[in-house]
Structure formats: C-alpha cells, structure tokens
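Q: sequence first, then the predicted structure:
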Amino acid sequence: MIWVNLLLVVAGVFLMVSAVKYSLLRLFELEREKTVLFSSNYVNERHKKIDQLVRIFSVIVLILSFGAAILFFEEYILLVFAVSLLFILAELGLKAFFEWKYSENPKRSIVTLAEMSILFAASILVIIYFMQISF
C-alpha cells in the first residue's frame, strides 16, 4: 500500500510540475525546451562543466551514503533520500542561476525555480509521510 501511495504522489507531482511549467511558459511567452531523457540544456560551456561536476560528485556521494545506510544504519535510509533531494535542488539552482545570469531569456529561470519549489515541497511531504509510518 505504501508503494501505491508513493506512486500516486509521484504522478501528482509530475502533473503539478507539468501544469505549472506549461502555465509559466505561456505567461512569459517562452518556448518549450527540447530535452531527451536524462539530458540537460546548458546555457554555456561553463554551465555544462559545473553541472557535470555536480552530477559526478552527487553520484559518488549517493553511492557511498546508500551503502553506508544499508550496511550500518538501516533506519537512516531517509537520509539518502534527503541527500539526493539536496543534489537535485543544487542542480536545479545551478541551472536557474545560469539561466538568469547568462541566458537570452532570463525569465526561464523563474520556471526552473518554480519547478524546484514544487519538487522541494513534495519531497518534504514524502519525508514527513515516511517518518510518520516508520515511527
């Protein structure tokens, strides 16, 4: 039953992010970004290099923290979720900064910040939900 609830939350967050992005893109008269799965639209080469460093660092830290959580601290598995949330927020914050500072359309950073806010709020709700279940 927990997985059904989690799946519903993920679907709801996806729909909410999509609706907010669509609304903001229409409001600011911006074009949709054409992205492929697990790719990113970089503003410039510096953004690409920094983003790749953040992704590599996040993968290493997540693998280490997940391994430590499984081997030593099973009750701290939510910590891995929180760490992954921080890296996602860092990546979206980096993207918003480069869109605001170096992009031709600085308004696109507002769309990214809105997406980041929704993901953060939904993740906090999921963490609170799982903390209530586990205790």
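A: Looks like it came in fine.

Q: okay, CA-based contacts and neighbour counts for the rest of this
A: Fine.

Q: which SS class is V10?
A: Following DSSP: H, G, I helix; E, B strand; the rest coil, V10 is assigned to helix.

Q: can you count the residues close to it?
A: 16 (other Cα atoms under 10 Å).

Q: centroid-nearest residue for the chain?
A: I88 (3.8 Å; Cα atoms, centre = their mean).

Q: what's near enough to touch that one?
A: Not one residue lies near I88 by Cα atoms under 8 Å, 6 or more residues apart in numbering.

Q: ok, and here's another one to check against it:
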Amino acid sequence: MWLEIGLVILGIVALNSLINFALRKLLKIDKEKKEFFSFDYVNERHEEIDKWLRWVWLLLSAVIIYLVFIHEFPIILYLMLFIILMALDYFVRAYFQWKHSDQPKQAVLTISEMIVWISAVTFVIYFDVFNFLT
C-alpha cells in the first residue's frame, strides 16, 4: 500500500511539474529561485497569515484525528478538512503573489498547482483508491 501511495504522489508531482513547465513557456513566466522546503513568503504580512493558518491547521487536525480514532468518526472528515485548508493556503499564497510580488504571474502557477493537488486528493477520496473508506 505504501508503494502505491508513493507512486501516486510521484505521479502528481510529475504532472504538476509538466503543467508548470507548460505554463511557464506559454505565459513567459520567469522561474523563481527557491530552496527546497522553503516557505517563500512575499512579505511579513504573508508570513504572519501563513503561520497563523498553520497553527489553525495543526489544532483542527489534532481535533479531527482525535474524533476519527477515538470516537470513530469517518476519516473522510479529516480528508475534507485537508482539502479546505490546502485550498486556503494556496489562495493566500496566490493572493500575495498577485498583489504584493514583483512577479504577479507566479500566482497562476500557484493556482494551477492547487488545482492539481486538490483534484488528485478529491479523486483519491471519491474513488477510494487506497480503500481508506471501507
């Protein structure tokens, strides 16, 4: 099962890279230099909002995981929370890239990445690819 999960994630990353490459060429977007696993905040306000959002994510995740494992709520509850918070994180990043960055076209890449990831997670949930829901 872990191999399947790894292959699905690898496929999503490859698809995301392909879409980003195509959009960069099509829209003439310069490639940003960024470190691996860096947060790449546009400004201090973006950093504050992102840190606040991560704390909310951590708190809500802990509550939902408690409900799923102790009170036997369906795991789809956590997966739906994951989708909502992931979308919120990407929208915040895209907003700050669009409004406060010297390269506003980067927001297009952020939104496309969000769409790919949310579509993939929704696909996995809807078709119960890893038999989580059964």
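A: Nice, thanks for sending it over. Small disclaimer: the values here were computed from a predicted structure and weren't measured.

Q: what lines up with the residue nearest to the centre of structure 1 in structure 2?
A: By TM-score structural alignment, I88 of structure 1 lines up with M86 in structure 2.

Q: do V126 of structure 1 as well
A: In structure 2, V126 of structure 1 lands on V124 (TM-score structural alignment).

Q: wait, A94 of structure 2 sits on I111?
A: Yes - at 6.6 Å, A94 of structure 2 counts as touching I111 under the criterion of Cα atoms under 8 Å.

Q: so those two - more neighbours on which side?
A: Using other Cα under 10 Å as the criterion, A94 of structure 2 and I111 rank with A94 on top: 23 against 17.

Q: ok now do the more buried one, which residues does it touch?
A: For A94 of structure 2, the contacting residues are Q106, A107, V108, T110, I111, by Cα under 8 Å, 6+ apart.

Q: ok, of those residues, which come out buried?
A: Neighbour-count burial (16 or more other Cα atoms under 10 Å) applied to these gives Q106, A107, V108, T110, I111.

Q: which residue ranges of structure 1 form helices?
A: 2-27, 45-71, 77-102, 108-134 (DSSP state H).

Q: what residues sit buried inside the second one?
A: Which is helix 45-71 of structure 1. For helix 45-71 of structure 1, by 16+ other Cα under 10 Å, it's H47, D51, V54, R55, S58, V61, L62, S65, F66, A69.

Q: returning to that earlier point: just the closest of the buried ones among the contacts of A94 of structure 2 to K33 of structure 2, please.
A: Q106 (12.0 Å; Cα to Cα).

Q: just give me the match in structure 1 for that closest one.
A: Per TM-score structural alignment, the equivalent position to Q106 of structure 2 in structure 1 is R108.

Q: what distance do you get for that match to F81 of structure 1?
A: In this view, R108 of structure 1 and F81 of structure 1 are 27 Å apart by Cα to Cα, to the nearest Å.

Q: repeat that for L8 of structure 1.
A: As judged by Cα to Cα, L8 of structure 1 and F81 of structure 1 stand 18 Å apart.

Q: repeat that for N41 of structure 1.
A: Following Cα to Cα, the distance that separates N41 of structure 1 from F81 of structure 1 is 25 Å.

Q: and these two? Which one has more around it.
A: For N41 of structure 1 versus F81, neighbours defined as other Cα under 10 Å are more numerous around F81 (16 against 12).

Q: how near is that one to I124 of structure 1?
A: Distance from F81 of structure 1 to I124 of structure 1, by Cα to Cα: 10 Å.

Q: and for T112 of structure 1?
A: 18 Å.

Q: likewise for E33 of structure 1?
A: With Cα to Cα as the criterion, E33 of structure 1 and I124 of structure 1 are 27 Å apart.

Q: okay, these two: which has more neighbours?
A: I124 (14 against 10).

Q: let's have the helices of structure 1 in JSON lines, adding distance to L37 of structure 1.
A: As requested, the helices of structure 1 are exported to JSON lines (distance: least, Cα to Cα, whole Å):
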{"stretch": "helix 2-27", "distance to L37 of structure 1": "14"}
{"stretch": "helix 45-71", "distance to L37 of structure 1": "15"}
{"stretch": "helix 77-102", "distance to L37 of structure 1": "15"}
{"stretch": "helix 108-134", "distance to L37 of structure 1": "17"}
